[in-house]
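Visitor: Got a predicted structure plus its sequence, pasted below:
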Amino acid sequence: MTAPDDQTAYWNSTGTTKTFGHPLNPAWTAGLARDAALLDYGCGYGRLAGELAALGFTDVEGVDVAPELVARARAEQPAARFTVLADPPRIGRPDAAYDAAFLFAVLTCVPDDAAQQALVAELHRVLRPGGLLQVSDYLLQPDERNRERYRRFEARYGRHGVFETSDGAVCRHHTRERLDGLFAPLFEPVDERELAVLTMSGRPAVATQLLLTRR
């Protein structure tokens, strides 16, 4: 059995109450022109797209699978554009349409290996050669609460780090080796950092952020 990669129903209901907080690293956007075409994939309610617009970027597009979240993003962040994905991970834009893309706390919501690979391939398609990809996501957590649920759900989903939350989401935490292997065929590493973040339920966690360039 593989973990489900379509959780639209969750994000249109329970997910609309969540708060997302992975921080943007402005130093990684400093070299981009203010009119660069930017993509926030899995934009949710538009927090990150709004931060990019506040930095002076004038061509920011957010895309998400959840119409309810996109409706909120349009209302709260009028300086950016937002689109509902009709056939995820497919983005209805031509090849090489964007100069940079942002994938913040999205892979944790796409727990299936093949679905993650398809998403990374689609980002590669829509980024121009040399375009930047910023990734922020959760590592495997060392605390006993997380270790217990990794063990509890490993047999059900067939991979370590996939688990169900108490309110109905299926999530995945990653080793660095998994993340590196996921991006290595299509992207070149530029920079990285680890940092403390809060989960969407407000618990402390460790995340990794990667700056990559499209091969």
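Guide: Ah, there it is. Predicted model, so just to flag it, every value in this text is computed and none were measured. Numbers count the residues shown, from 1 in each chain.

Visitor: hey, let's count contacts and neighbours off CA atoms from now on
Guide: Fine.

Visitor: and V170, how far is that from K18?
Guide: From V170 across to K18, the span is 15 Å (CA to CA, to the nearest Å).

Visitor: Comparison target, given below:
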Amino acid sequence: MGDLGRQLAYWDGAGAAKTFTHPVEHEWLAGVSRAARVLDYGCGYGRVMASLADHGFTELAGVDLAPALVARGRALRPDLAFDVLTDPPAVPRPDGSYDLVLLFAVLTCVPSAAAQRELIAETARLLAPGGLLYVSDLLLQEDERNRARYAAYADAHGTPYGVFETSDGAVCRHHSIDELRSLLGGFELVRERRVEVATMNGHGAQGVQLLVRAR
């Protein structure tokens, strides 16, 4: 689907060398079986999967649209399972295939509201009843640099406020907490917390993590 795939050149080029930093709150997953079926959607080079594996999870799968990121992950962690998404947001697995799905800094890479809704619908399809979706993403930033680029991009392209272009050519989106809660409104909220993260270009940023349950 075009809105998810149109930045493939970026993620298969400059984006393939980035370092991702969103932390995993392992306490949130303390009650999840180590044999749970886990999908890391937009897994990049597998940093989150590696962290889960190091905490005892054994049934891990990662998918990403960028072959270069997947190749990097396979080289770093040949013990983990990586696949390239060929028709995002679709994952070629049956309904209810996973007990836990992770979206770490994925929504920020999907600027279209319609494409975000399609992605969340796909995660809902993939989750077993009562399964968990763990989202980590970036909130709207209040500093002058970010507010200026939100306004400039919205004026130029008519996109939602919070969409912007990075200095090296990625189109990203930051969200209000109400936008994220609304997007996940079909799930039951389990946990929510604010986090400080470094962006892929090394800037400090306010983030949020939400753990929600499929109804």
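Guide: The structure has been received and is ready for your questions. Every value quoted in this text rests on a predicted model; they were computed, and no experiment measured them.

Visitor: about what we covered before: and V170 and K18 of the first structure? which has more neighbours close in?
Guide: Counted by other CA atoms under 10 Å, V170 of the first structure and K18 do not tie: V170 has more neighbours, with 22 against 14.

Visitor: That one contacts P4, doesn't it?
Guide: Yes - if you go by CA atoms under 8 Å, V170 of the first structure and P4 touch, sitting 7.4 Å apart.

Visitor: Give me the common contacts of the two.
Guide: By CA atoms under 8 Å, 6 or more residues apart in numbering, V170 of the first structure and P4 have these common neighbours: P111.

Visitor: okay, now the residue lying closest to A96 of the first structure once chain neighbours are set aside: neighbour count?
Guide: In space, and not counting its chain neighbours, A96 of the first structure is closest to R128: 3.9 Å by CA to CA, 6 or more residues apart in numbering. Other residues near R128 of the first structure number 18, with proximity taken as other CA under 10 Å.

Visitor: What distance do you get for R128 of the first structure to T19 of the first structure?
Guide: In this view, R128 of the first structure and T19 of the first structure are 31 Å apart by CA to CA.

Visitor: again, but for V135 of the first structure
Guide: Applying CA to CA to V135 of the first structure and T19 of the first structure gives a distance of 18 Å.

Visitor: again, but for C171 of the first structure
Guide: Distance, C171 of the first structure to T19 of the first structure, using CA to CA: 16 Å.

Visitor: quick one, which of those two is more surrounded?
Guide: The neighbour comparison of C171 of the first structure against T19 (other CA under 10 Å) goes to C171, with 21 against 15.

Visitor: Now which residue in the second structure aligns to the more buried one?
Guide: When the second structure is aligned by TM-score structural alignment, the residue opposite C171 of the first structure is C172.

Visitor: How about the contacts made by its match?
Guide: Going by CA under 8 Å, 6+ apart, the list of residues near C172 of the second structure reads T108, C109, V110, P111, V163, F164, E165, T166.

Visitor: Surely it forms part of a strand?
Guide: Yes - under DSSP: H, G, I helix; E, B strand; the rest coil, C172 of the second structure falls within a strand.

Visitor: still on that earlier bit, buried sites along the helix or strand harbouring the residue nearest to A96 of the first structure?
Guide: Using DSSP states H and E, R128 of the first structure sits within strand 127-138. Residues of strand 127-138 of the first structure classed as buried by neighbour count (16 or more other CA atoms under 10 Å): L127, R128, G131, L132, L133, Q134, V135, S136, D137, Y138.

Visitor: In CSV: these, plus distance to G92 of the first structure.
Guide: Formatted as CSV, the buried residues of strand 127-138 of the first structure follow (distance: CA to CA, whole Å):
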residue, distance to G92 of the first structure
L127, 13
R128, 15
G131, 18
L132, 19
L133, 18
Q134, 20
V135, 21
S136, 23
D137, 25
Y138, 28
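
Visitor: tell me the two of the residues you listed that are most distant?
Guide: R128 and Y138 (26.6 Å; CA to CA).

Visitor: What is the neighbour count of G44 of the second structure?
Guide: Residues near G44 of the second structure, counting by other CA under 10 Å, number 32.

Visitor: Excluding chain neighbours, what is closest to it?
Guide: Closest residue to G44 of the second structure apart from its sequence neighbours, by CA to CA, 6+ apart: L69 at 5.2 Å.
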